[in-house]
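**Student:** sequence unknown, structure follows:
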């Protein structure tokens, strides 16, 4: 086969070269400076945190399973146990044999989701047990170890756009280390630049966050200055310098309180002046920028405030939002299937030809509750008995419990022996 002739991007020589090659025109948002900025946004702003939770919680709470996908049953069982996942077809409340290893798909998913959304990328190191040290003599996944974005000093990318390795900086007694791609599980969001930095979901919200922060400070100043009014003093006839200084001290030091007050001479005047004319409030601008922050995640429904016919659009908006959630979850599942499950199977069996199990998830959508009349209608239409796939879909869609399966083991009924 002929070799690849072109390139996706020039080969980087360090973090600084990555910043120079980036198409980002805001230096505060160029990696690695962007890590501090996005961390501040996600920690301090209530609307940003709300939007992140609106995206993370539905994806992390939807049921995730391991589908056999034609793989060997024993291999599927071991992979499911190592990831603490239920095998597709089993009830979610079935007990899972918890292994002594620390890998957990659900815990990993929540962290990977947050990092990917906030920073645009998320890196993890796959740590496997030595087969000679395990109880069954097999190589198991022991840990999906997080590699925090603020510890990474360099992302090495090949000319074809493929990830080669990441480098972590030395800190204290810890020396710098290079982790090759075959030990990494890497997620990235909207990486059109092929630099493996990705694009944060908060990128489009940055300017709204900055302006909103300024307006919040302005609002505090407006309330502080105009809530009580502005003290104004008028001096008496032919005031001395001492009189002017005394009056200045009075008006600048006057504060509201239970014992607030001031004493002036008979020919002097002290009054509290309110704002004349219309007082411009930044609250409307703050609300606008809040709504624009929610739009970056297609979370328009977070902006509904009951004005006019806003709620008439809620269903359409939420449908679009759920589609975006399913797309994010699908991308994460695809990455995990290619670079986590396959590596686990290869470490376990030494076979890289497949078929491999697949991590799958239930479609994210609004859960609907059923009334007794709805249940009766489903039962009378035989929809709850129209094949196991149809029944399973209906039970998942309406958050119904799994079907009680009869005991087919042939064990005698204890009441029959009496």
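**Tutor:** Ah, there it is. Fair warning: this is a prediction, and the values are worked out from it, not measured in the lab.

**Student:** For the rest of this, base every contact and every neighbour count on C-alpha atoms.
**Tutor:** OK.

**Student:** Look through the chain and tell me its longest helix.
**Tutor:** Using DSSP state H, we find that the single longest helix of the chain is helix 314-336.

**Student:** Pull out the buried positions in the helix or strand that that helix is followed by.
**Tutor:** Scanning the chain past helix 314-336 towards its C-terminal end, the next helix or strand to appear is helix 342-349 (assignment: DSSP states H and E). For helix 342-349, the neighbour count (16 or more other CA atoms under 10 Å) marks 342, 343, 344, 345, 347, 348 as buried.

**Student:** can you tell me which residues contact the residue lying closest to residue 62 once chain neighbours are set aside?
**Tutor:** When the adjacent residues along the chain are set aside, residue 62 lies closest to residue 362, with 6.1 Å between them (CA to CA, 6 or more residues apart in numbering). By CA atoms under 8 Å, 6 or more residues apart in numbering, the contact set of residue 362 is 62, 63, 64, 396.

**Student:** got a winner among these for most neighbours?
**Tutor:** Of the contacts of residue 362, residue 64 is surrounded by the most neighbours, 21 neighbours in total, counting by other CA atoms under 10 Å.

**Student:** Relative to residue 34, how far out is that one?
**Tutor:** According to CA to CA, to the nearest Å, residue 64 and residue 34 sit 32 Å apart.

**Student:** Mind listing residues that contact the longest helix of the chain?
**Tutor:** Under the contact criterion CA under 8 Å, 6+ apart, helix 314-336 has outside partners 55, 58-59, 185-187, 297-301, 304, 359-361, 363-365.

**Student:** which among those end up buried?
**Tutor:** When neighbours are counted using 16+ other CA under 10 Å, the contacts of helix 314-336 contain these buried positions: 55, 58-59, 185-187, 297-301, 359-361, 363-365.

**Student:** Pasting the second one now:
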């Protein structure tokens, strides 16, 4: 048996330069590129959609991101850490030398997580040459709505992305060796990904319609409908034609009065003798749109495993809060892991390859476990010191003074650290 070195089948049709399943979307309005505008509208106009997106993204953005040396040489680790603005695992964190015109990891992470609503979030690499070294200047975000073409190889690998200017019509082709593309739930050669909001689309659009019905119900029936009843008085000696003409004029005038009824300090109406003006409400019970609206909100939260957003409405109790939160946090861990993998492969390793070659060992991007941060209480610090897990030195004292809002220690009264105590 010989080891196969070339594939016989394909993942994506080369002739189509496309991931065929991307056009198998059953909802026409959610087929690319129309879906970009739909998902953008969902996140900008619906409070529940924005709430679930923030519930997913904010913990990932808040957790500490670091650079793990991963056995790489100090020179390599320090250059990558400086360019990415990330602290090195196990080393003291130092502020960057300059921030202006430099790469910002926080800003990059925010734009990278836009792959969640849009399915994909591409970046183009931009470098600078300093002292004979290739340094990362920035990763320029390419908005998903500007992507006009996706070129995919037969094995499903990305070949290039293309943008077309909406003003000049000029096309810009970006090959894969200049790209960093974050994709949510990528399957094979589908570099457009799957929006996190796809399963929330149906409850969102039904909820939007129900909100309109609710607003119309209040608007039409909140004050009641003005109804004018003409008088039935008779005038002695009036002919039938004159009476018919008078009644028509009175009804027309009554319609004007009813249509102009408004609330306010100057509101009022003048009626003919025997006429009547009433505000009549709807007889019977009006449909209540609140329960279906609440149900649709619950389904939107369920689509991202954020069940805890529904506690108190869906379950009526907080008893299951910890169980729901655990599932949700695990999903965030997996999502942050995919971001770290892409950043390591296509940002860190590209930077190392450009400076030292492809055989040089590269560090990797890592993050603290989401939800693992704990406040450093005085009792916890004392237990760690008594157990000799940490050493009471100057950096620890400075940190505790800052954490508890205490003034900085004066040099004359500062306690000597452990090394000074041993020497004395």
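**Tutor:** Thanks, I have it. The structure displayed is predicted, hence computed values, not measured ones.

**Student:** Make a markdown table out of the buried residues of helix 342-349 of the first structure and add distance to residue 253 of the first structure.
**Tutor:** What follows is the buried residues of helix 342-349 of the first structure, written out as a markdown table (distance: CA to CA, whole Å):
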| residue | distance to residue 253 of the first structure |
| --- | --- |
| 342 | 71 |
| 343 | 70 |
| 344 | 70 |
| 345 | 74 |
| 347 | 74 |
| 348 | 75 |
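
**Student:** before we move on, the earlier item: what range in the second structure matches the longest helix of the first structure?
**Tutor:** Helix 314-336 of the first structure corresponds to residues 321-343 in the second structure, going by TM-score structural alignment.

**Student:** Now which residue in the first structure aligns to residue 64 of the second structure?
**Tutor:** Superposed on the first structure with TM-score structural alignment, residue 64 of the second structure falls opposite residue 63.

**Student:** ok, now residue 285 of the second structure?
**Tutor:** Match for residue 285 of the second structure (TM-score structural alignment): residue 278.

**Student:** now residue 267 of the second structure
**Tutor:** By TM-score structural alignment, residue 267 of the second structure lines up with residue 260.

**Student:** tell me the secondary structure for its match?
**Tutor:** State at residue 260 of the first structure, reduced to three classes by DSSP: H, G, I helix; E, B strand; the rest coil: coil.

**Student:** Excluding covalently adjacent residues, which one is nearest to it?
**Tutor:** residue 254 (7.2 Å).

**Student:** Strands of the stretch 51-200 of the second structure, start to end?
**Tutor:** 65-68, 120-130, 133-141, 147-152, 158-164, 171-175, 179-183 (DSSP state E, counting those that start in this stretch).

**Student:** Deepest in the core, which of those strands is it.
**Tutor:** With neighbours defined by mean count of other CA atoms under 10 Å, none of these is more surrounded on average than strand 179-183, at a mean of 24.

**Student:** How many residues are close by residue 13 of the second structure?
**Tutor:** When neighbours are counted by other CA under 10 Å, residue 13 of the second structure registers 17.

**Student:** got a list of what it touches?
**Tutor:** Under the criterion of CA under 8 Å, 6+ apart, the contact list for residue 13 of the second structure reads 19, 20, 153, 154.

**Student:** show me the contacts for the residue nearest to residue 260 of the first structure.
**Tutor:** With contacts defined as CA under 8 Å, 6+ apart, residue 254 of the first structure is in contact with 231, 260, 261, 262.

**Student:** With adjacent residues omitted, what lies nearest to the last one?
**Tutor:** Among residues not flanking residue 262 of the first structure along the chain, residue 250 sits closest, at 6.9 Å (CA to CA, 6+ apart).

**Student:** Let me know the distance separating the one you found from residue 322 of the first structure.
**Tutor:** For residue 250 of the first structure, the distance to residue 322 of the first structure under the criterion CA to CA works out to 60 Å.

**Student:** do residue 113 of the first structure as well
**Tutor:** Taking CA to CA as the criterion, residue 113 of the first structure is separated from residue 322 of the first structure by 16 Å.

**Student:** and if you look at residue 137 of the first structure?
**Tutor:** Counting by CA to CA, the gap from residue 137 of the first structure to residue 322 of the first structure is 43 Å.

**Student:** show me the contacts for the residue nearest the centre of the second structure.
**Tutor:** The geometric centre of the second structure, computed from its C-alpha atoms, lies nearest to residue 53 (CA atoms, centre = their mean), at 3.8 Å. Residues near residue 53 of the second structure by CA under 8 Å, 6+ apart: 43, 116, 117.

**Student:** Comparing residue 113 and residue 322 of the first structure, which residue is more hemmed in?
**Tutor:** Comparing residue 113 of the first structure with residue 322 by other CA under 10 Å, the one with more neighbours is residue 113, at 23 against 20.
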